[in-house]
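Asker: What follows is a protein structure lacking sequence information:
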């Protein structure tokens, strides 16, 4: 039976390859729509040699190819552990989940060894299978693995060392494995806490930009929040773009990288005497006309009259250039 399954898989492997890609692409779109940032999403169809090895290990327990649930596989690696549950909600909503063959390895007992990962076995819903292009996927299942980047690191290292499971580990090494597993779990928790603190800080900065900005020190978050909302920045950039006949779209922005660059410039020029957000706000308002005039002149010389686009956050660069004169 094993040889028949392998032969059947060789004939149908291209279908599983397309299925894996199709599921991956849809998941990427759905995850982006939810505003979840992940490290990466990959997919694959199982290697024929690995399938053959699996059948031999399982003593040919499968009677047909459709009983094998991991011929198409998708792996999602998140930055944060709590995003695993958010992605799980998407999978449960969008696919037909095989509860019997799915497993949440994060629920392992604390004294057991092994990486924590969420494994779904699923198939396309009846609604999706009605589509002509999906009819070939009827009866075919796929596996989706979801885990954080730290959980993934554990899995990869554990695989490289060659020990999987508590009973495979020599007794003298169990203590070290326990310490590493605990450290990774703590790190996952601390990264989530840090992310939440930074988000809360950003919200507080946004609320206080017009109230108590002299108490807001310069950093990436505070400067980004200022770029997003300051009307003088918007006025300067729109005016410069208009006079140079450049395209300008505030929603299309590289301000994140630009902010980092400007922070470095400010830190290397203590004579600018800029240490908090209030000082930037004052200078932008006080020298708005002069900044625009200087920026237009400098850009005309630098670009030789070429029509290009202006990125959101450029006004901070123009301010620094003006103050440096």
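Answerer: Good, I have the coordinates. Owing to the predicted nature of the structure, the values given are computational and were not obtained by experimental measurement.
Asker: From here on, just use CA atoms for contacts and neighbour counts.
Answerer: Fine.
Asker: helices and strands around the helix or strand harbouring residue 176, which ones?
Answerer: Assigned by DSSP states H and E, residue 176 belongs to helix 171-208. Counting contacts by 3 or more Cα pairs under 8 Å, 6 or more residues apart in numbering; DSSP states H and E, helix 171-208 is packed against helix 149-161, helix 220-229.
Asker: how about the helices of this protein, start to end?
Answerer: 2-33, 48-57, 82-94, 126-129, 149-161, 171-208, 220-229, 231-244, 255-267, 277-286, 288-303, 314-324 (DSSP state H).
Asker: which secondary structure elements does the second one contact?
Answerer: Spelled out, it's helix 48-57. Looks like helix 48-57 contacts helix 2-33 (3+ Cα pairs under 8 Å, 6+ apart).
Asker: this is the comparison structure:
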């Protein structure tokens, strides 16, 4: 195949490769939304995912000059690609699980082109570039945005942490300069940066585990309040930071077994639900599940609830009025 033949075929198939990459992005992101909540996707992905086609000149350079391929067109697997950048190595695994999920084998054959964990085990004393690379090849019968995806169309998907991404951006221009990278000073500096990245990632993971353990009691309460709100008031439940603010503010007032006590209280005061439905359209805090906690607290610790109240007093007036309790001075 000549360069001209290569580029002619590439020009014809660019829309197919773009549609294939768009389909992969859509599939992975939709699955992530169901597992981490739709509103949290932008937080989970630290860099927007943008499928990119290789430039014609870059593709020719790789296919005919930088490497020797028996079949240049089919053997270049990254004619289109994208990367998922996340915070922690444990987040990398979440994306990998989606790619390798049995149900997605209907759409693609996934081969792991590179795996930083496997490399680290194989070379424990070497600190080198880290990332997970998959090549996803389309199975027969895929179609997206009105475009038929040719069987075996490939797309490279990279998954890295934010620190790995920073390292990659720093060293990318040297990847094709082996003499530069081979210099002892350069190798030592790059190795030190990778060692620091690995250590920092381990600290991040431990910090996240410690934080998750510390806030579990508050999150358990919020989960209960959210379930009750959706079951009795509205499916569209607010998840703004004011929920955590209220739970944190009043956590010290709660009994030893708050889940059972709050549940029992909410079972007895079903009459408050229609009132909250009315207020939620005009008072923001009544669209948040934590408002149910305030009804509980107003009933059990009215004076302290007023004393510690961090928001608009008018909202608290409504809560006390609904319960038939006089608002303490």
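Answerer: Right, received. Where do you want to start? All values reported here derive from a predicted model rather than from experimental measurement.
Asker: tm score of chain vs chain?
Answerer: Once the chains are laid over each other, their TM-score by TM-score structural alignment, normalised by the length of structure 1 reads 0.66; 277 aligned residues with a Cα RMSD of 4.5 Å.
Asker: At the geometric centre of structure 2, which residue do we find?
Answerer: Nearest to the geometric centre of structure 2 sits residue 44, at 2.6 Å (Cα atoms, centre = their mean).
Asker: Map residue 66 of structure 1 across to structure 2 for me.
Answerer: Counting by TM-score structural alignment, residue 66 of structure 1 lines up with residue 74 in structure 2.
Asker: Sorry, wrong one. I was asking about residue 225 of structure 1.
Answerer: Aligned partner of residue 225 of structure 1 by TM-score structural alignment: residue 220.
Asker: Skipping adjacent residues, who's closest to that match in space?
Answerer: Leaving aside its sequence neighbours, residue 220 of structure 2 sits nearest to residue 259 (Cα to Cα, 6 or more residues apart in numbering; 7.8 Å).
Asker: On the three-state scheme, that neighbour is what?
Answerer: The three-state label given to residue 259 of structure 2 by DSSP: H, G, I helix; E, B strand; the rest coil is helix.
Asker: wait, isn't it in contact with residue 225?
Answerer: No - with contact defined as Cα atoms under 8 Å, residue 259 of structure 2 does not reach residue 225; the gap is 9.4 Å.
Asker: okay, those two: which has more neighbours?
Answerer: residue 225 (24 against 17; other Cα atoms under 10 Å).
Asker: measure the more buried one to residue 314 of structure 2 for me?
Answerer: 22 Å (Cα to Cα, to the nearest Å).
Asker: what about residue 167 of structure 1, neighbour count?
Answerer: 11.
Asker: Name the residues of stretch 249-269 of structure 1 that are buried.
Answerer: The neighbour-count check on stretch 249-269 of structure 1 (16 or more other Cα atoms under 10 Å) flags 255, 258, 259, 262, 263, 266 as buried.
Asker: what does it contact?
Answerer: Residues from elsewhere that reach stretch 249-269 of structure 1, judged by Cα atoms under 8 Å, 6 or more residues apart in numbering: 218-220, 223-224, 227, 272, 274, 310-314, 316-317, 320.
Asker: Highest neighbour count among those residues?
Answerer: For the contacts of stretch 249-269 of structure 1, the largest neighbour count, defined by other Cα under 10 Å, is 26 neighbours, found at residue 313.
Asker: contacting residues around residue 78 of structure 2?
Answerer: With Cα under 8 Å, 6+ apart, residue 78 of structure 2 has these contacts: 54, 135, 154, 155, 156.
Asker: circling back to that earlier point, adding distance to residue 19 of structure 1 as columns, could you present the buried residues of stretch 249-269 of structure 1 in a markdown table?
Answerer: Formatted as a markdown table, those follow (distance: Cα to Cα, whole Å):
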| residue | distance to residue 19 of structure 1 |
| --- | --- |
| 255 | 38 |
| 258 | 40 |
| 259 | 42 |
| 262 | 46 |
| 263 | 46 |
| 266 | 51 |
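Asker: now, the most widely separated pair of those residues?
Answerer: 255 and 266 (15.8 Å; Cα to Cα).
Asker: Near residue 171 of structure 1, how many residues? Count them for me, please.
Answerer: Neighbour tally, residue 171 of structure 1, other Cα under 10 Å: 10.
Asker: Tell me the residue in structure 2 aligned with it.
Answerer: Looks like residue 171 of structure 1 aligns to residue 184 there (TM-score structural alignment).
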